[in-house]
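Chemist: Structure of the sequence below:
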Amino acid sequence: MGLGMTRAVALVGFTGHVVEVQAHLAASVPGFTLVGLPDTALSESRDRVRAAVASTGLTWPQRKITVNLSPAALPKTGTGFDLAIAVATLAGAGVLRAADVAGVVHVGELGLDGRLHPGRGVLPAVAAAVAAGFRDVVVPAADAAEARLVPGARVVGAVDLAQVAQSYGASVERASGVDGAVAPARTGEVRRRDGDLADVLGQDEARHAIEVAAAGGHHLLLVGAPGAGKTMLASRLPGILPDLTEREAVEVTAVHSVAGVFDPGGGLLRRPPYEDPHHTATPASIVGGGSGLPRPGAASRAHRGVLFMDEAPEFGGCVLQTLRQPLEHGELVIHRAAGSARYPARFQLVLAANPCPCGQGVGKGLDCSCTALARRRYLGRLSGPLLDRVDVQVEVRPVTRVERAATTPPESSAVVAARVRAAREAASVRLRSTPWRTNAEVSGAWLRSRLGADHGLLRDVDAALDRGTLSLRGADRVLRLAWTVADLAGRDAPTRGDIGLGLALRTRGQHG
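Modeler: Below you'll find the predicted structure:
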């Protein structure tokens, strides 16, 4: 009888769990049994591992092999357990020393020729291993650069199973036809270059709304005619946001690694991500889905960045309603038959919409061919509960001839980003003893408690509440905007003018 044991990592959504891979070899009728809640892809590892060992030039043990993935109650998915199963089996057969492999984490999919293929989620898997006290990790060579981004990890990148066996002292000669070439790395998305606000002519009100949204982390709705510049403005928002902190960079990179869209060649993702799904997107593509345990969707890939939904009323109603949970809680919990997955989703939502189906209902709307009912139905697709969670709502008017002929160049993203950075720093000082990071997250009660004794500051907000143009939640969001306006102006607290500007940004200037 032989017993070999090593470690692997099971990813359940965004969270990694270290798994003990135990291989028991008994002198009985040869066979291979895999237990511990494996999914279909993992169950097939029996054939991949047997072929990979033979291709490596090692002898497959002709015994009854039972491999247990402990804890057995935790669902295991994917092909990343292949290497750990092979190493544990070889250790149980005496080919590798059991003591050498017991404390090492092995992550990787094996090909039939013994080569190691890259996979998804290497960064969060390695991070989970290090957090559990296992610093020595073996991964496919194509994933080594990503694994080394985790602080404290001692990473070995291996080309194939033969190289892994040799590193533990086994005498291995690759079988004929196996060249040990490195499997190609996963192709990540090309990192975008943010456009510059200097490209935007005129649009002073909309530019200021973008700046306020960036400074306070507020959600944003842009309403305007086609060609007014809504998409251009939204695409410039990530360029004026501050860089991600070290913790945020690891968090965002881990999400993109699980989603399979991360290119480790550029290191950790330091800039806020930007996602702009098409209006034909399904709920699963936005919040996450797939067979078995769900994978992250656009909302999670936009974590700590911007989720832009152009032509927002054209999105399906169920798609828009699924955003209410992440807007409130900053995370998505997705339940499927195979289990539940929890992904972070604290993003800035930017919605863009035409004022009516024909798009010409701006200003006096003289060129609009839509009926009043058609207008109401069109914007009515954006439900009240969703819009109530969007702090900044502005109208983007067409650029005038005077603005096009202006000789003073518009401010660049670098200039605006400096003001945004200063405002964020002011807010962080004020919020340093709280669980919040930006004004958009702060509770209204906490903000009201810092306004002082001048109750006249809220006179305009109270009037809007009395008229019914503002809800209680909307009143709190006006206060958040007022604090952001004050931070941008370098004031310690908002004035009545700041609150009035916050009210105008909240109600598209229609507060009367």
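Chemist: Please count neighbours and contacts with C-alpha atoms only from this point.
Modeler: OK.
Chemist: can you give me the helices for the stretch 101-250 of the chain?
Modeler: Along the stretch 101-250 of the chain, counting by DSSP state H, counting those that start in this stretch, helices occupy 122-131, 144-147, 161-167, 204-216, 230-236, 246-259.
Chemist: Which one of these lies nearest to residue 17?
Modeler: Closest of those to residue 17 is helix 122-131, at 6.4 Å (criterion: CA to CA).
Chemist: Identify the residues contacting residue 417.
Modeler: 239-242 (CA atoms under 8 Å, 6 or more residues apart in numbering).
Chemist: next one: the strand or helix carrying it to chain centre, how far?
Modeler: According to DSSP states H and E, residue 417 maps onto helix 413-430. Centroid displacement of helix 413-430 relative to its chain, using CA atoms, centre = their mean, to the nearest Å, is 23 Å.
Chemist: Could you also give me the structure for this second sequence? I'd like to compare it with the first:
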Amino acid sequence: MVSRSYSMGLYGLDSFVVAVEADISVGLPAFDVVGLPDAAVRESRDRVRSAMKNCGFQFPVHKITVNLGPADKRKEGPIYDLPLFVALMKASGQLDAEIEDSVFIGELSLTGEVRPVKGVLPMAIRAKEAGFQKLYVPEGNVSEGVVVEGISVYPVKDLSTLMKHFCGSEEIPAATEIAAAFTSQAPLPDFSEVRGQNEAKRALEIAAAGGHNVLLIGPPGSGKSMLAKRIPSILPDMTFDETIESTKIHSIAGTLPDGASLITSRPFRSPHHTVSPAGLSGGGNVPHPGEISLAHNGVLFLDELPEFSRGAMEVLRQPIEDGKVTISRVNGTISYPSAVMLVAAMNPCPCGYFGHPTKPCTCSANAVNRYLSRVSGPLLDRLDLHIEVPPVEFDEISSQDKAESSAAIKSRVNAARKLQNERFKGTSVTCNARITPDMLHEVCRLSESGRELLKKAFEKLGLSARAYDRILKVSRTIADLDQSEGIEPRHVAEAVQYRSLDRKYWTKEL
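Modeler: Okay, the predicted model is just below:
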């Protein structure tokens, strides 16, 4: 007898319907799973057999063939344990229920408990689009499933509970409430806790308002990491579409906190400098999201930038420019979104005290050049703002005056973003940092005096064409913070100031 249940599969951010077909026929006892299963799927045979026996159900001692269709798409992970169990129960006559409108997702323990799995949110979205009415998921994943409207989500604790539900003796109530996502997390660090560094705070406000990439450079202990960790507190609130996109990525990667429904706070990822290129971009036979994609719609912070391997730094170049990571493998090509605000921090030299007002630098000019050359010119070009973070004076540290709060800064950032949302309405551009080349000169139109100022800076600093574009975009953001329709020369002058660490200029200073 042949029976069928339905489940879902994942390939990158995309999901697809999987038909789990079970055939029980006369012959020597065997249990075969076909349809491009990976090792975890093949091991489902042993988990399902033990779970059925330990829950008191009869495991059919016949020749069993299970097909996972479509057979040309690879199936990964233990998510097919639950649909495989349902198909076997139907094929063996132990289950008599209509399940054509239902999708089953879940891993089984040997005792029959249903364990949480990765990627429930994108699978729930695809199940609804495919016309299914019911979704059976592990209890630990129900908060992801109920985010999707238009499909009933049933939390399954164990196999016995599921069978009672189908028999009508003890119905599983459909989940209706969305659990809090990150609302219970600790409050974000506030800029009011940072003493001094007013120039750096101003630059970070500009970066947050336009979604610009930032390089913080200064001696040890000057507050670079402290400033970077507070950037999420001044970024605009996430839109619903951004929330869904980020949650899908974290769901697939298995990094959603227990009981979380949606990611409502902008991600902040800070990988260690020993991270591999694959760790940043994503990897595996079927690539999973890396740190760049996990930071999508948020901040990717790289502390001690020159300590990262050259391969790891160079893998950032294409995602920063295109807003997506494209990974090619023999099995196919996958793209993950990576619209991140890249924030990097570094010392000015190996000892960290080059240019320090009181502590002498022990590095030679060549040593400083070698240290800075670890960061390539093309990567440096993609960092819109270069911010010097000098050591903080004693009077500033010991001051009892309360610094400006993140809420006050965020209000100005939101006002600037509102202008940008109106300006780019109906386009794919979300902020000034994402202005496309065809829109650049129309959106960032300069007066004659502003053009002359930028020309002098271009020639003096030896800027690249990409740096020129970045200055225009930053100028537009500064004008938006001033609620100015046009870009004034003072806006250009401030934007140029944030390119003072370009490589040619820095080398001259040595």
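Chemist: Can you find the partner of residue 430 of structure 1 in structure 2?
Modeler: For residue 430 of structure 1, the aligned position in structure 2 is occupied by residue 423, per TM-score structural alignment.
Chemist: cool, and residue 164 of structure 1?
Modeler: For residue 164 of structure 1, the aligned residue in structure 2 is residue 162 (criterion: TM-score structural alignment).
Chemist: Next one: its match relative to residue 11 of structure 2, how far apart?
Modeler: Going from residue 162 of structure 2 to residue 11 of structure 2 by CA to CA, to the nearest Å gives 28 Å.
Chemist: So which residue is smack in the middle of structure 2?
Modeler: Nearest to the mean C-alpha position of structure 2, counting by CA atoms, centre = their mean, stands residue 294 at 2.5 Å.
Chemist: Quick one: map it onto structure 1.
Modeler: Applying TM-score structural alignment, one finds that residue 294 of structure 2 aligns to residue 301 in structure 1.
Chemist: Surely that match and residue 277 touch.
Modeler: No. Applying CA atoms under 8 Å, one finds residue 301 of structure 1 not in contact with residue 277, separated by 11.1 Å.
Chemist: Count the neighbours of the alignment partner in structure 1 of residue 347 of structure 2 for me.
Modeler: Residue pairing (TM-score structural alignment): residue 347 of structure 2 is matched to residue 354 of structure 1. For residue 354 of structure 1, the neighbour count with other CA atoms under 10 Å is 26.
Chemist: Surely residue 354 of structure 1 touches residue 226?
Modeler: Yes. At 6.7 Å, residue 354 of structure 1 and residue 226 qualify as touching, with contact defined as CA under 8 Å.
Chemist: what touches both of the two?
Modeler: By CA under 8 Å, 6+ apart, residue 354 of structure 1 and residue 226 have no common neighbours.
Chemist: list the contacts for residue 400 of structure 1?
Modeler: residue 202.
Chemist: Alignment lookup: it to structure 2.
Modeler: The equivalent of residue 400 of structure 1 in structure 2 is residue 393 (alignment by TM-score structural alignment).
Chemist: and if you look at residue 208 of structure 1?
Modeler: Aligned partner of residue 208 of structure 1 by TM-score structural alignment: residue 202.
Chemist: Run a quick neighbour tally on its match.
Modeler: Residues lying near residue 202 of structure 2 (other CA under 10 Å) number 13.
Chemist: Over to the one 10 residues further on?
Modeler: For residue 212 of structure 2, the count of nearby residues is 26 (other CA under 10 Å).
Chemist: now the one 5 residues further on
Modeler: Here the number of neighbours of residue 217 of structure 2 (other CA under 10 Å) works out to 23.
Chemist: Equivalent analysis for the one 4 residues further on, please.
Modeler: With neighbours defined by other CA under 10 Å, the count for residue 221 of structure 2 comes to 13.
Chemist: Which residue, other than its chain neighbours, is closest to it?
Modeler: Spatial nearest neighbour of residue 221 of structure 2, chain neighbours left out: residue 391 (7.2 Å); criterion: CA to CA, 6 or more residues apart in numbering.
Chemist: List the contacts of residue 449 of structure 2.
Modeler: So residue 449 of structure 2 contacts residue 489 (CA under 8 Å, 6+ apart).
Chemist: How are the helices of the stretch 401-510 of structure 2 distributed by residue range?
Modeler: 406-423, 437-443, 448-461, 465-481, 489-497, 503-509.
Chemist: Let's have those in TSV, adding distance to residue 192 of structure 2.
Modeler: Compiled in TSV, the helices of the stretch 401-510 of structure 2 are given as follows (distance: least, CA to CA, whole Å):
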stretch	distance to residue 192 of structure 2
helix 406-423	7
helix 437-443	34
helix 448-461	34
helix 465-481	20
helix 489-497	24
helix 503-509	32
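Chemist: Which residue in structure 1 aligns with residue 152 of structure 2?
Modeler: Aligned by TM-score structural alignment, residue 152 of structure 2 pairs with residue 154 of structure 1.
Chemist: mind listing what the closest residue to that match other than its chain neighbours touches?
Modeler: Spatial nearest neighbour of residue 154 of structure 1, excluding adjacent residues (CA to CA, 6+ apart): residue 136 at 4.9 Å. Residue 136 of structure 1 makes contact with 103-105, 153-156, according to CA under 8 Å, 6+ apart.
Chemist: between those, which is closest to residue 339 of structure 1?
Modeler: Nearest to residue 339 of structure 1 out of those is residue 105 (CA to CA; 24.2 Å).
Chemist: Can you tell me what that closest one aligns to in structure 2?
Modeler: Counting by TM-score structural alignment, the partner of residue 105 of structure 1 is residue 103.
Chemist: Number of residues surrounding that match?
Modeler: Other residues within reach of residue 103 of structure 2, judged by other CA under 10 Å, total 26.
Chemist: Then the one 4 residues further on?
Modeler: Each residue near residue 107 of structure 2 was counted by other CA under 10 Å, and the total is 22.
Chemist: So for stretch 396-407 of structure 1, what gets flagged as buried?
Modeler: Buried residues in stretch 396-407 of structure 1, counting neighbours by 16 or more other CA atoms under 10 Å, are found at 396-399.
Chemist: and the longest strand for structure 2?
Modeler: Using DSSP state E, we find that the single longest strand of structure 2 is strand 14-25.
Chemist: mean shift between it and structure 1?
Modeler: With mean CA distance after the TM-score superposition for structure 1, strand 14-25 of structure 2 departs from structure 1 by a mean of 1.5 Å once superposed.
Chemist: I appreciate the help and will end here.
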